[in-house]
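Engineer: Can you look at this prediction? I've put the sequence above it.
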Amino acid sequence: MSLVARITSLAQRDALSVTGIALSAAWLFLVALFWLMSPGGEGSQGGIARLVTIMGAILPLVLIWLAVGMARALAVLRAEADDLRHRLVQLRDAAATRGAPLQRPAAEGAVAEDADSLPRTPAPMPAPAPSRPAPRPAEQRALPPRAEPAPAAPVDPDTLIRALNFPDGADDAPAIAALRTALQDPDHARVLRAAQDVVTLLAGQDLYMDDLLPDPAPLPAWRRYAQGERGSAVAPLGGIQDPVALDIAAGLLQRDEIFRDTAHHFLRHFDGMLARQLPQMDDAQIAVLAETRSARAFMLLGRLSGNFG
């Protein structure tokens, strides 16, 4: 937890403690007032009457401090969740603006090398125009029309497939070049960054895509999925059978709101990429695509999310 989140949590817990002390003092004052103003009775009270009186005085105090404890625990959880969400936003902003990939654990093998090799080239900032007086109407009519930016060159399927597998290390020059090329296309860049986020978060739980060995899915199943079919026709795409991997990913989807949003963001963009690109690929290219790290993450999370029926 960051320092700001810790200070916020402590401040909330102190405020809750003050509230609990105030309520306890008010209740004890009411008990004392009732005790002093109640009329005295003849004879002593029985044991049951004394027990009821004592429990009636103590139980509200117990309930007050039980509520204070639960509120303090909730404040801590809320501060930690806000801090995690803030950190993820900072990481994404840094990756988008400075070109720095998300950090991955040192134990990450080839997938960790991918993040170090993934370039995030920001668009060049236009040079400031020299100050000049506002043009007269005649000058405005004489100005040439502003040239539209040239569209990015199309990325061939082989380059995209190599980029979706990420580099195996800093020396994997062909994969690094493929990433640079694919990132020039905004649609491909969104898919690649979403895939990188998912693979990074899974690697943080010691779940690496290189360790997953999915059952090969028939190539027609990939084409049917790209055409929009769902259900039993595309069920073979959920070929990840590793129980440990399924348990880890399912637990993250259930309890981690940040991972759940990131996974759904990735699945949505990967779906769109398949719909656009698979009609342009032959069977050999689809088979290679299915073996990439991005596709393995898609098969794992798509199975748990019910995308394959």
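Structural biologist: Cool, got the structure.
Engineer: For the rest of this, base every contact and every neighbour count on C-alpha atoms.
Structural biologist: Fine.
Engineer: Now do the strands in the stretch 201-309 of the chain.
Structural biologist: Listed in chain order, the strands found in the stretch 201-309 of the chain under DSSP state E, counting those that start in this stretch amount to none.
Engineer: give me the number of residues near residue 111?
Structural biologist: Residues contacting residue 111 under the criterion other C-alpha atoms under 10 Å number 23.
Engineer: so it sits right up against residue 166, yeah?
Structural biologist: Yes: in this structure residue 111 lies within contact range of residue 166 using C-alpha atoms under 8 Å: 7.3 Å.
Engineer: okay, pairing it with this:
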Amino acid sequence: MSLIARIASLANRDRLTTVGFTLTGVWLFLVALFWLLGPAGTDGGPSGVARLVSIMGTVLPLALIWLGVSLARQLAILRAEAEDLRARLTHLRGEAAPVDDLPPPAPRAAAAPRAAAAPAEPQSAAAPRPAAPLPKPRQTADQRQAALRFEAQGVPVDATTLIRALNFPDGPDDVDAIDALRHALKDPAHSKVLRAAQDVVTLMAGQDVYMDDLPPEMARPDVWRRYAAGERGSAVAALGGIHHQPALEIAATMLREDEIFRDTAHHFLRHFDGLTARLVPELDDLQIAVLADSRSSRAFMLLGRVSGVFG
């Protein structure tokens, strides 16, 4: 339970308890009046059924009163937690400043510096493709890495720019990624999935789950192509390449208990699914590898594995 929820629980406990005791006292007073002022019984005394009805008529309202008090407490806690989540989400989004004013990303002591992975430049089909190294690890960035917002203006972008945008900027000095994100968000065909990915990455970072800390077990490019073509189940199970157990448990808990995150995650999974169907068939093997290592794809692997998307 969050700190705010605990405070709300303590603040409401005395008030709800007072209400419960008050209603209990009123009911017992009314019962006493009934017994004192009611008609006299027969000489033989009440039957067993009459006594049972009398006892139940006295006890059941008391049980209902305290059940209502308990439910009111739980409702107050749930409301406080929902307000806490909304406040944190608003705070995280409010930290997004203009690109030129963003401070350097705050380093985290537990994470080692890593170099950013850059998407491969598309090459002509006729030209030989030289061997290229696999994508390098990236530097760890804080919650602001996915908080940049731009308006969609209907400008199409190429695959390289889109892949770079899906990885999000490492910080205010990552000019290439910032420019790629700005241009990609102007394309209506991609802006929804990018914004959904931003929301998911930001919410997960609020729970100290960072995509930089979740290097996936890479699936072969043909698995991504089968998924983009519509195959599901065991044929594409390798796409669930995130095996970090604490992150999986946190994501599962958020999906189960947090309605806002659950709606956001399902919205993201739906749009990322459509993106793969459009984008993956256009990519070569190296570009697919870079796409799979992006922060957006890591979020897709994590949430898809927890949600059972990959069978």
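Structural biologist: Thanks, I have the structure now. Predicted, not measured: the structure shown is a model, and the values here were computed from it.
Engineer: TM-score for this pair?
Structural biologist: The TM-score (TM-score structural alignment, normalised by the length of the first structure) is 0.71; 273 aligned residues with a C-alpha RMSD of 4.3 Å.
Engineer: if I look at the aligned residue in the second structure for residue 256 of the first structure, how far off is residue 82 of the second structure?
Structural biologist: Alignment note: residue 256 of the first structure maps to residue 258 in the second structure; criterion TM-score structural alignment. Counting by C-alpha to C-alpha, to the nearest Å, the gap from residue 258 of the second structure to residue 82 of the second structure is 8 Å.
Engineer: From residue 162 of the second structure, how far out is the alignment partner in the second structure of residue 301 of the first structure?
Structural biologist: For residue 301 of the first structure, the equivalent position in the second structure is taken to be residue 303, counting by TM-score structural alignment. Between residue 303 of the second structure and residue 162 of the second structure the distance is 21 Å, computed by C-alpha to C-alpha.
Engineer: Under the alignment, what does residue 77 of the second structure map to in the first structure?
Structural biologist: For residue 77 of the second structure, the residue aligned by TM-score structural alignment is residue 77.
Engineer: give me the element its match is part of.
Structural biologist: helix 47-97 (DSSP states H and E).
Engineer: Show residues contacting the helix or strand that comes right after that helix.
Structural biologist: Following the chain from helix 47-97 of the first structure toward its C-terminal end, the next helix or strand by DSSP H and E is helix 110-117. If you take C-alpha atoms under 8 Å, 6 or more residues apart in numbering as the criterion, helix 110-117 of the first structure is touched by 100-106, 166-170, 176, 196, 199-200, 208-210.
Engineer: Can I have the buried ones of these as a PyMOL selection?
Structural biologist: This is the PyMOL syntax for the buried subset of the contacts of helix 110-117 of the first structure, where burial follows 16 or more other C-alpha atoms under 10 Å:
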select buried, resi 100+101+102+104+166+167+168+169+176+196+199+200+208+209
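Engineer: Could you list every helix and strand in contact with the helix or strand that contains residue 22 of the first structure?
Structural biologist: The secondary structure element spanning residue 22 of the first structure is helix 3-37 (assigned by DSSP H and E). Packing partners of helix 3-37 of the first structure (3 or more C-alpha pairs under 8 Å, 6 or more residues apart in numbering; DSSP states H and E): helix 47-97.
Engineer: which position in the first structure aligns with residue 275 of the second structure?
Structural biologist: For residue 275 of the second structure, the equivalent position in the first structure is taken to be residue 273, counting by TM-score structural alignment.
Engineer: Equivalent analysis for residue 215 of the second structure, please.
Structural biologist: Under TM-score structural alignment, residue 215 of the second structure pairs with residue 213 in the first structure.
Engineer: And its match, how close does it get to residue 113 of the first structure?
Structural biologist: With distances defined as C-alpha to C-alpha, the gap from residue 213 of the first structure to residue 113 of the first structure amounts to 20 Å.
Engineer: Looking at those two now, which is surrounded by more residues?
Structural biologist: Looking at residue 213 of the first structure and residue 113 with other C-alpha under 10 Å, you find the greater number of neighbours at residue 113, namely 19 against 13.
Engineer: do you know how far that one is from residue 165 of the first structure?
Structural biologist: On the measure of C-alpha to C-alpha, residue 113 of the first structure and residue 165 of the first structure end up 11 Å apart.
Engineer: ok, now residue 59 of the first structure?
Structural biologist: Residue 59 of the first structure sits 62 Å away from residue 165 of the first structure, taking C-alpha to C-alpha as the criterion.
Engineer: and those two? which has more neighbours close in?
Structural biologist: The neighbour count for residue 59 of the first structure versus residue 165, taken as other C-alpha under 10 Å, is higher for residue 165 (24 against 10).
Engineer: which position in the second structure aligns with the more buried one?
Structural biologist: Counting by TM-score structural alignment, which is the criterion used here, residue 165 of the first structure corresponds to residue 167 in the second structure.
Engineer: Residue 299 is in contact with that match, correct?
Structural biologist: No: in this structure, residue 167 of the second structure is not within contact of residue 299 by C-alpha under 8 Å, at 10.5 Å.
Engineer: ranges for the helices of the stretch 201-311 of the second structure?
Structural biologist: Using DSSP state H, counting those that start in this stretch, the helices found in the stretch 201-311 of the second structure span residues 221-228, 245-257, 259-279, 285-292, 295-307.
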